[in-house]
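Q: sequence first, then the predicted structure:
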Amino acid sequence: MHLALYAPGLGYYAHGSPKFGAMPGSGSDFVTAPELSPLFGRALAAQVADSLAATGTDEVWEFGAGSGALAAQLIAALDALGRPPARYTIVDVSGSLRARQRARLAPFAARVRWADRLPEALRGVVVGNEVLDAMPVKLLARVGGAWHERGVAISEQFWHSAHVDTAPEAIKTEANHNTPRTFTWADRPTALRPPADVEGAHDVVTEIHPQAEAFVATVAEALRRGGAGAAFFIDYGFPEAEYYHPQRSTGTLVCHRAHRVDDDPLANLGAKDITAHVDFTGVALAAQQAGVDVLGYTSQARFLLNCGLAAMMEASDLPTRATAMKLLAEHEMGELFKVIGLATPGHGAARGFAQGDRTHRL
C-alpha cells in the first residue's frame, strides 16, 4: 500500500494527476470537504482559533494539505477572527501536491512553509483532513478459524508468462488487463489480531492501523514536549466496536478513481487512491498513551454545526448553501466522517464537541 501510494514517480500521490475535484470531467478521482465548500474551513477555523487562544500558541500545522484549499480557508478565516497564525506549516510527502499548494497559497507566502517531518517538540494546533485514511494498513484474514496476515505476491500466471530476466521491467510497465495479472493475494499465519474480537466463526477480512496510530502518538508526544497544543483529525471511520462488528466481514479497504469506488487495490497500481476507514478508538488510545487528552469525538455534521456552520450557511447564497449541505447530510459526509480532538492538559472544553459528543462510544 505504501509503494502504491508513495513510491517516487510511480505512486498515486507521487505523480501529477489532478486527484481532487468535484466532477470526473476534471480528471479528478474524489472530492474532499474543503474542495466542496469554503464554509468547511471557515467553520473549522472557529475551533482552531479557540485552541490557539486556549494553548497560548500562534502556529498551525497541517498534514496532507492536498490542493491547499483548507490551508487557504483557515488562514483567511483565522485572520478575520483576529487570530492570524504567525506561521502555517504544511507536512506533505507529495512533491507534485506541494507545487500546487505553493501556487494556491501565494497570497500567504510570507507565513507558509513546508516541512518534511514533525519537530521533536511542537507548540500550536495541528489539523489533518483525510490524512489518517491514506496511511498504509495491515490486512488480517480469518480463514477457517485461523488468523493470517494477507500480503501481496507475484502471481504464478505472471511468472509463467514472463521470462525471469525481464519480469521486473514487465511489472513496472504492465498497463492493461490483457496482460497476465502481476500481483495476487497471499496469506501467512500470524500472531497479529484485531484489537477487538470479531464474534462468530465466519471468515473475515479486516485491517489494523499500526502506522496511523504510531503517527498520532508521534504528534501527541511532540505536543506534550512543546508544552501546549491541540490536534483535530477529520476522517471517515468508526469506533472499535463498529469497526470490528461481525457484519463488517470484508473490511473497509477500497480504491477511488474517477469518482468511482472499487475493491481491487491490486489493479491499476499507482493510478488510483487506496484507503481504509479509521479506527478512532485506536487513535484515542494512542494519543492518551502518549500523554495528551481527548477533547471529544463526534460526527462531522455535529462538529461543524457546533462551530457555527448553520449561521454561515444562512448568510450565504443558495449555491453555497447547497454544497455546504453535503458536509452535513447523513447520506453524504455528515455521518460517515468523524472528528476527534486531542490536546495537552489544561485546554478546557472545545466548542466543536459542545453537543453530540460521542467520546463514551470510543
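A: Everything's here; your move. Numbering: from 1, shown residues only.
Q: please count neighbours and contacts with C-alpha atoms only from this point.
A: Fine.
Q: mind listing the strands for the stretch 251-362 of the chain?
A: 254-257, 260-262, 273-275, 278-279, 293-299, 337-343 (DSSP state E, counting those that start in this stretch).
Q: could you check the ones you listed and tell me which one is nearest Pro180?
A: Closest approach to Pro180 among the strands of the stretch 251-362 of the chain (C-alpha to C-alpha): strand 260-262, 19.8 Å.
Q: can you list the buried residues in that closest one?
A: Buried residues in strand 260-262, counted by 16 or more other C-alpha atoms under 10 Å: none are found.
Q: show me what it is packed up against.
A: strand 254-257 (3 or more C-alpha pairs under 8 Å, 6 or more residues apart in numbering; DSSP states H and E).
Q: quick one: distance of the strand it packs on to the chain centre.
A: 14 Å (C-alpha atoms, centre = their mean, to the nearest Å).
Q: what does stretch 232-252 give?
A: Centroid displacement of stretch 232-252 relative to its chain, using C-alpha atoms, centre = their mean, is 14 Å.
Q: take a look at this one as well, against the first:
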Amino acid sequence: MQKTASLPLPSPDALAQSVTLTSHIGAALDAAGGWLPFSRFMELALYAPGLGYYSGGASKFGRGVADGGDFITAPELSPLFGRTVARQLAEVMEEHGLDRIIEFGAGTGQLAAQILGELAALGVPCREYAIVELSGELRARQQVALAAHAGQVVWLDALPERIEGIVLGNEVLDAMPVRVWARRHGLWREQGVRRAGDGFAWQPAPDAFSAPLDVPAALAQVPGGHDIQTETHEAGEAFIASVAERLERGLVLLFDYGFPAAEYYHAQREHGTLMCHYRQHAHDDPFFLPGLQDITAHVNFTGIAQQAMAHGLTLAGYTSQARFLMNAGLMEMLMELDPRDATTFLPASNAAQRLLSEAEMGELFKAIALTRDIDTGTLSGFARGDRAHRLLTDA
C-alpha cells in the first residue's frame, strides 16, 4: 500500500470540501461523546449529504489522474463487460418473460448503456431500466451517457417496494459501511474513531467484548487465537435482505471483489481488507482527506448468500468474474473483431486480458446470482466453474 505523504494534493476547492466534511464528522463525534464506530465514520465520509465521497460533486471513475478518476471499474475498462452481462440477462429475460432491470449504483452509466445496446442488438425488449442512484453528480453523468435511451431509463431514490425483474449491481456491496474489529490477546473489541489534531485516528471501543454473544456471529469463523483485525458487513447483509424482501420474481446478479468466509477470515489476512482509493492510488488510511477518497472493504460472499437464502432466495451461482465472462461469451465477442485491425482489436484484447487475468480483475472479482420463483436450471454464466458449494460449506 502507498503512503499518503506521496499522494497528489487536491485542488483548493476539493480541500475546502474535505475540511467542511471533517468538521461535520467531528461534530457528530462530539455529539456521541468522543467516539464513533468506524461504520458510522465510513457512512459519513462516503454519504454525508452534499459532502461525502459519493454524495458530493467530485469525479470518481476514470482511467487516470488526468480525467479526475480515483479508480476504474469493469464497464469503463471495456464495453465487452456490459455486453457479456447483457447476454446473461437476455437469457433470463427471454426464458421468463422479464422486461425490467433495476441497477443499484450505476456509476457513470456505462454499464447501463452497454446492456441496453446489446439487448437491442439481440432483439430482447427491456420495457424499463431503473437506476437507484444516491449521488446527484453521478445521476447527471448517467443522464448524459444514457440520453439515447431516454424512453427506457428512469431514476429512483430507493428500491421499489415490489420488484419483478432483474436487480443488478457492479461494485455496490464493497462501498457499504463495515464495522471493524480487532482481536487482541483473545478478546474482541470494536474499532472506532476519535479526534486527533485536525483529523481522526483509530480508537478501540470503550468496553472490551469477550463473551461469544457480544460479538457478531461471523467472527466465530476467525480461526485460532492470534491477534487480527477484520470487518463485519451488517450494512451489506441488510441491503441484500431488503432486496430479497422486495423481490417477488426474478434474478439478482452482483459483481464485486471478495471471498467466501473461510478465505475472508483466513489467519493470514491478519490486517483485514479495508482499503482506500485516491487518484488511482491504493492505500490503507481511511482518515486521509475525508470525502475525497473511496473507502472500501472486500465482500464476505458467504454472509451475502446466508442472508439471501434466509429471506427465501435461491443461490443460483457463484464464480469468478473471469469464469462468468468466459461462460457468457466474452471471448466469442472478442473474436468477432478483425485481428488485422490493430487500432480496434489490440485495445479490446488488452482490456479483455485485464477483465480475465488472475493478476488483474479476473479472480479477485466474483459474480453471484440469486433468484426467486424462476427455474433457471443452470445460468450460462455459471455453467462451468460454479463455486456455490464453497459458500454453502461455509454457511
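A: Received, thanks. Computed from a prediction, not measured in an experiment: that's the story for all the values here.
Q: care to give me the TM-score?
A: Between these two chains, after superposing, the TM-score reads 0.90 (TM-score structural alignment, normalised by the length of the first structure); 336 aligned residues with a C-alpha RMSD of 1.2 Å.
Q: that older thread, just the strands of the stretch 251-362 of the first structure: most buried one?
A: Mean neighbour count (mean count of other C-alpha atoms under 10 Å) peaks for strand 278-279 among these, with a mean of 28.
Q: so which bit of the second structure is that strand matched to?
A: Using TM-score structural alignment, strand 278-279 of the first structure lines up with residues 299-300 of the second structure.
Q: mean offset of that stretch relative to the first structure (after superposition)
A: Compared with the first structure after fitting, stretch 299-300 of the second structure deviates on average by 0.4 Å (mean C-alpha distance after the TM-score superposition for the first structure).
Q: what does that stretch rub up against?
A: Outside stretch 299-300 of the second structure, the residues within contact range by C-alpha atoms under 8 Å, 6 or more residues apart in numbering are Leu173, Asp174, His233, Asp256, Tyr257, Gly258, Phe259, Pro260, Ala261, Tyr264.
Q: and the strands of the stretch 251-362 of the first structure: which comes nearest Glu120 of the first structure?
A: Per C-alpha to C-alpha, nearest to Glu120 of the first structure of the strands of the stretch 251-362 of the first structure: strand 337-343, 16.5 Å.
Q: that closest one maps to which residues in the second structure?
A: Under TM-score structural alignment, the match for strand 337-343 of the first structure is residues 365-371.
Q: can you check stretch 123-132 of the first structure too?
A: Using TM-score structural alignment, the partner range for stretch 123-132 of the first structure is residues 164-173.
Q: how about residues contacting that stretch?
A: The contact list for stretch 164-173 of the second structure (C-alpha under 8 Å, 6+ apart) reads 73, 89, 98-106, 236, 247-257, 299.
Q: make it 6 Å
A: The contact list for stretch 164-173 of the second structure (C-alpha atoms under 6 Å, 6 or more residues apart in numbering) reads 98, 100-104, 236, 248-256.
Q: okay, the strands of the stretch 251-362 of the first structure in CSV with distance to Leu309 of the first structure next?
A: Listed next are these as CSV, based on distance: least, C-alpha to C-alpha, whole Å:
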stretch, distance to Leu309 of the first structure
strand 254-257, 28
strand 260-262, 29
strand 273-275, 28
strand 278-279, 25
strand 293-299, 14
strand 337-343, 15
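Q: which among those strands is found nearest to Arg225 of the first structure?
A: strand 337-343 (12.1 Å).
Q: and that closest one against the second structure, how far off on average?
A: Once fitted to the second structure, strand 337-343 of the first structure is off its aligned match by 0.3 Å on average (mean C-alpha distance after the TM-score superposition for the first structure).
Q: so where do the helices sit in the stretch 1-150 of the first structure?
A: For the stretch 1-150 of the first structure, the helices defined by DSSP state H, counting those that start in this stretch cover 2-6, 33-36, 39-55, 69-80, 95-104.
Q: okay, the ones you listed in CSV with distance to Arg257 of the first structure next?
A: Output for the helices of the stretch 1-150 of the first structure, formatted as CSV (distance: least, C-alpha to C-alpha, whole Å):
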stretch, distance to Arg257 of the first structure
helix 2-6, 13
helix 33-36, 17
helix 39-55, 24
helix 69-80, 20
helix 95-104, 17
